[in-house]
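>>> sequence-free structure coming up:
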């Protein structure tokens, strides 16, 4: 019964932490440049690959919200992406965050961003798991026992015949995802400003 006393994790804390990390990243991006030259084919490859990761992240987040919609903490969703991982939204967010680092042109920054945000997501996921155990009891325990917390296992996929979704939740997730795409023209602008001499990078990032 003690688990029933666990309260839902305050998502505002996660959001604030991620926004602080985003601001820190933007500060690093403005004051630096990737060690891999902008003019090299490797930089172009990293940029295109990163953009691909971002599109996968957006598609995955939209796919996930189709299933969870407004049912979070109201019903135990175990189908679709939630049959492969208990936290598909966090997984696809990490995919996009890794892609952002690649779009900038830095493998080090991509892995560092993903690692720090992974820590935030895992902490949140563990707090949420304790709360869901209190809500759904043995049903959640069985689901948690067979389903990974974060990294999907495609072999577990199970899809329902049909899905009822929330258009409002889908729209909100879509517009939130536009921030990821907006970073590409930002990086291109920084690159142009540095090439024109309007912005001098203080250090290089491998």
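In hand now; what should we look at? Since the model is a prediction, treat every value here as computed from it, not as a measurement. Residues are numbered from 1 along each chain as shown.
>>> CA only for contacts and neighbour counts going forward, please
Fine.
>>> hey, where'd the strands end up in the chain?
Ranges of strands in the chain, per DSSP state E, are 32-34, 203-205.
>>> List the buried residues for stretch 30-42?
30, 32, 33, 34, 36, 38 (16 or more other CA atoms under 10 Å).
>>> distance between the ends of it?
One end of stretch 30-42 to the other measures 21 Å (CA to CA, to the nearest Å).
>>> Tabulate the strands of the chain (JSON lines), appending distance to residue 58.
Below are those laid out as JSON lines (distance: least, CA to CA, whole Å):
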{"stretch": "strand 32-34", "distance to residue 58": "25"}
{"stretch": "strand 203-205", "distance to residue 58": "26"}
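>>> Show me which pair in the buried residues of stretch 30-42 is furthest apart.
30 and 36 (16.0 Å; CA to CA).
>>> And the buried residues of stretch 30-42, which is closest to residue 182?
The closest of the buried residues of stretch 30-42, once distances to residue 182 are taken by CA to CA, is residue 30, at 15.1 Å.
>>> Show the contacting residues for the closest one.
190, 201 (CA atoms under 8 Å, 6 or more residues apart in numbering).
>>> One more pass at 10 Å, please.
By CA atoms under 10 Å, 6 or more residues apart in numbering, the contact set of residue 30 is 186, 187, 190, 191, 193, 194, 199, 200, 201, 202.
>>> hold the first one in mind and look at this next one:
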């Protein structure tokens, strides 16, 4: 399927709006989970395997976002970056964030929650990526069209990976991304605390999720 250039946008998509949507969606998703429990018994082998897989997903998200920022930090929407993770997918930050959302659901112990969080993240980031693509096409024209023609919009293709010997990055942006990533890592103690409160009867359980 050939790439169809988007309609050029006059300005960069407002990232602040996207962050608000993601944060509100996260709260709306977490609050109901306080009063549910996963189908697999907490402490069972099955639950522990799924939880361990979720931890792996969250770590991939954390490290993947840091890796991506090393290439684009401080230059996003100002320069067309096409190397490193951006040579495999046009939106590595959004891809790794979606992996982290799925990991959060797996850490909870529910395949259904993992799928729902991943799908919600994917839909939000898809809208954001489309708006950004409109801006980048308007700014870089044929160069962006050629890049988009050979590079997947979301799912990475490792066969396309290429890099260069030297690159510069913004330490300030890297530090901010590291701090943002701590929210994902904070899920570890938060979910464990919720499990303890649920098992002790402090939190009532109304639903069971698979």
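Yep, it's here. Since we're looking at a predicted model, the values are computed, not measured.
>>> how about the helices of structure 1, start to end?
Ranges of helices within structure 1 are 11-30, 41-68, 88-104, 107-136, 138-146, 167-195, based on DSSP state H.
>>> So which of those helices is the most surrounded?
Across these, the average number of neighbours (mean count of other CA atoms under 10 Å) peaks for helix 88-104, which reaches a mean of 25.
>>> quick one: that one aligns where in structure 2?
Aligning helix 88-104 of structure 1 against structure 2 (TM-score structural alignment) gives residues 92-108.
>>> Tell me which residue is most central in structure 1.
By CA atoms, centre = their mean, structure 1 has its centre lying nearest to residue 93, at 1.1 Å.
>>> Please look at that one and residue 54 and confirm they touch.
Yes. Using CA atoms under 10 Å, residue 93 of structure 1 is in contact with residue 54, at 8.7 Å.
>>> what touches both of the two?
If you check residue 93 of structure 1 and residue 54 against CA under 10 Å, 6+ apart, the residues they both contact are 60, 99, 177, 180.
>>> Tell me the counterpart of residue 167 of structure 1 in structure 2.
By TM-score structural alignment, residue 167 of structure 1 lines up with residue 171.
>>> Over to residue 19 of structure 1?
Residue 19 of structure 1 maps onto residue 23 in structure 2, by TM-score structural alignment.
>>> Also residue 128 of structure 1?
Under the alignment (TM-score structural alignment), residue 128 of structure 1 pairs with residue 132 of structure 2.
>>> which residues touch the closest residue in space to that match that isn't next to it in sequence?
Leaving aside its chain neighbours, residue 132 of structure 2 sits nearest to residue 13 (5.9 Å; criterion: CA to CA, 6 or more residues apart in numbering). Residues counted as contacts of residue 13 of structure 2 (CA under 10 Å, 6+ apart) are 77, 127, 128, 129, 130, 131, 132, 133, 134, 135.
>>> May I see those arranged in a markdown table, with distance to residue 115 of structure 2 as well?
Shown next, in a markdown table, are the contacts of residue 13 of structure 2 (distance: CA to CA, whole Å):
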| residue | distance to residue 115 of structure 2 |
| --- | --- |
| 77 | 30 |
| 127 | 19 |
| 128 | 20 |
| 129 | 20 |
| 130 | 22 |
| 131 | 25 |
| 132 | 25 |
| 133 | 26 |
| 134 | 28 |
| 135 | 30 |
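>>> which one is the counterpart of residue 147 of structure 2 in structure 1 nearest to, not counting chain neighbours?
Mapped onto structure 1 by TM-score structural alignment, residue 147 of structure 2 lines up with residue 143. Using CA to CA, 6+ apart and skipping residues adjacent in sequence, the residue nearest residue 143 of structure 1 is residue 78, 7.4 Å away.
>>> now do residue 174 of structure 2
Of all residues not flanking residue 174 of structure 2 in the chain, residue 69 sits nearest, at 6.1 Å (CA to CA, 6+ apart).
>>> Residue 37 of structure 2 pairs with which position in structure 1?
Checking TM-score structural alignment: residue 37 of structure 2 goes with residue 33.
>>> Residue 207 of structure 2 too?
Under TM-score structural alignment, residue 207 of structure 2 pairs with residue 203 in structure 1.
>>> ok, and the closest non-adjacent residue to the match of residue 37 of structure 2?
Here the nearest residue to residue 33 of structure 1 in space, its sequence neighbours aside, is residue 204; by CA to CA, 6+ apart that works out to 5.2 Å.
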